[in-house]
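Colleague: sequence first, then the predicted structure, then my questions.
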Amino acid sequence: MALSEREQQVLRDLESQLHEEDPALAETLEREERRLTRPSPRHIGAGVALVLVGIALLISGVAVGHGVGSILLGVAGFAVAVWGVSLALTRTAVGVTATPQERRPKSPGRSSFMERQSERWDRRRDAQD
């Protein structure tokens, strides 16, 4: 869920206040945040593939001739290769996963296991009272 503009401003204010009051803690938190990100294997694979496609386009642009089309093909190949490198270097957060509701749609007639267990617990507790 995205933050509203006001929430983002409040967060920025809190961060600046933390940097002023306790710079050592702020540095530790920033270091921890950097440690919690890692390169995604999917991004690396897609980035390498894009770099290879970009190099192939660049070479084919040089091999075609010296016209406007070959220049555009070479520039496009270079752009695709740069895009591939930037994609391969993209880092993602560790441990951030989709919630169960986001992973699979819930069938309307069935409740989740935990909901059923909670209902059973409530019924037993009510029966004892």
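Modeller: Done, it's in.
Colleague: can we go C-alpha only for contacts and neighbour counts from here?
Modeller: OK.
Colleague: distance of the spatially most central residue of the chain relative to residue 12?
Modeller: Geometric centre of the chain, nearest residue: residue 92, 4.7 Å, by C-alpha atoms, centre = their mean. Counting by C-alpha to C-alpha, to the nearest Å, the gap between residue 92 and residue 12 amounts to 22 Å.
Colleague: take this one as well and set it beside the first:
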Amino acid sequence: MALSEREQQVLRDLEEQLNDEDPSLAETMQHAETTFRRPSPRRVGAGVALLLVGLTVVIGGVAAGSSSVVSILLGVLGFALAVWGVTLMLSRPNSKNTAAGSRGAKRSSFMERQSERWERRRDGQN
């Protein structure tokens, strides 16, 4: 739902007031907006797949108990794949690795986009 012009003006005024009264808090809030992102479904899916493959390799290593060297190598490989999968699921992508970052486009924050829209509308009315 789009904000009315009055609501946008109030939001802009509040943002300016926050920047004037406590610039460190305003900077922290802008930084927190980019820091706390939801994990990518693609990364979670890949992590789950690696975890399952790793567990399958570990079980295969236990089942191939005829040769202890092969069993140990399969166990280590399976464990490494499972750890890699969990790490992939829990990690957040860097902005450099995201699709927007790879295209070279700088992703602006929500407040910056709203400010730009407000400026365009205000300039269009004059």
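Modeller: Structure received. Just so it is clear, the model here is predicted, and its values are computed rather than measured.
Colleague: wait, the residue nearest to the centre of structure 1 touches residue 39, no?
Modeller: Yes: counting by C-alpha atoms under 8 Å, residue 92 of structure 1 touches residue 39, with 6.1 Å between them.
Colleague: which residue is the nearest non-sequential neighbour of residue 76 of structure 2?
Modeller: residue 58 (7.6 Å; C-alpha to C-alpha, 6 or more residues apart in numbering).
Colleague: right, I mislabeled it, should have said residue 85 of structure 1
Modeller: Nearest residue to residue 85 of structure 1 in three dimensions, chain neighbours excluded: residue 47, at 5.7 Å (C-alpha to C-alpha, 6+ apart).
Colleague: mean shift between the strand or helix carrying the one you found and structure 2?
Modeller: Residue 47 of structure 1 belongs to helix 41-64 when assigned by DSSP states H and E. Taken over the aligned residues, the distance from helix 41-64 of structure 1 to structure 2 averages 0.9 Å (mean C-alpha distance after the TM-score superposition for structure 1).
Colleague: the helix or strand just after that helix versus helix 41-64: what angle between them?
Modeller: Toward the C-terminus, helix 41-64 of structure 1 is succeeded by helix 68-88 as the next helix or strand (DSSP H and E). Orientation check (axes from the mean of the first three to the mean of the last three C-alpha atoms, to 10 degrees): helix 68-88 of structure 1 against helix 41-64 gives 160 degrees.
Colleague: what's helix 68-88 of structure 1 aligned against in structure 2?
Modeller: Counting by TM-score structural alignment, helix 68-88 of structure 1 pairs with residues 69-89 of structure 2.
Colleague: buried set for the matching stretch?
Modeller: 71-72, 74-86, 88-89 (16 or more other C-alpha atoms under 10 Å).
Colleague: next, the mean deviation of that stretch compared to structure 1.
Modeller: Relative to structure 1, stretch 69-89 of structure 2 is 0.7 Å off (mean C-alpha distance after the TM-score superposition for structure 1).
Colleague: quick one: that stretch to chain centroid distance?
Modeller: 25 Å (C-alpha atoms, centre = their mean, to the nearest Å).
Colleague: now do it: everything it contacts.
Modeller: 39, 43-65 (C-alpha atoms under 8 Å, 6 or more residues apart in numbering).
Colleague: I'd like to know which of the residues you listed are buried.
Modeller: Buried among the contacts of stretch 69-89 of structure 2 (16+ other C-alpha under 10 Å): 43-44, 46-58, 61-62.
Colleague: list the contacts of the nearest residue to residue 91 of structure 2 once chain neighbours are set aside.
Modeller: Distances taken as C-alpha to C-alpha, 6+ apart put residue 39 closest to residue 91 of structure 2, at 7.6 Å, once the chain neighbours are dropped. When contacts are counted by C-alpha under 8 Å, 6+ apart, residue 39 of structure 2 touches 89, 90, 91, 92, 93.
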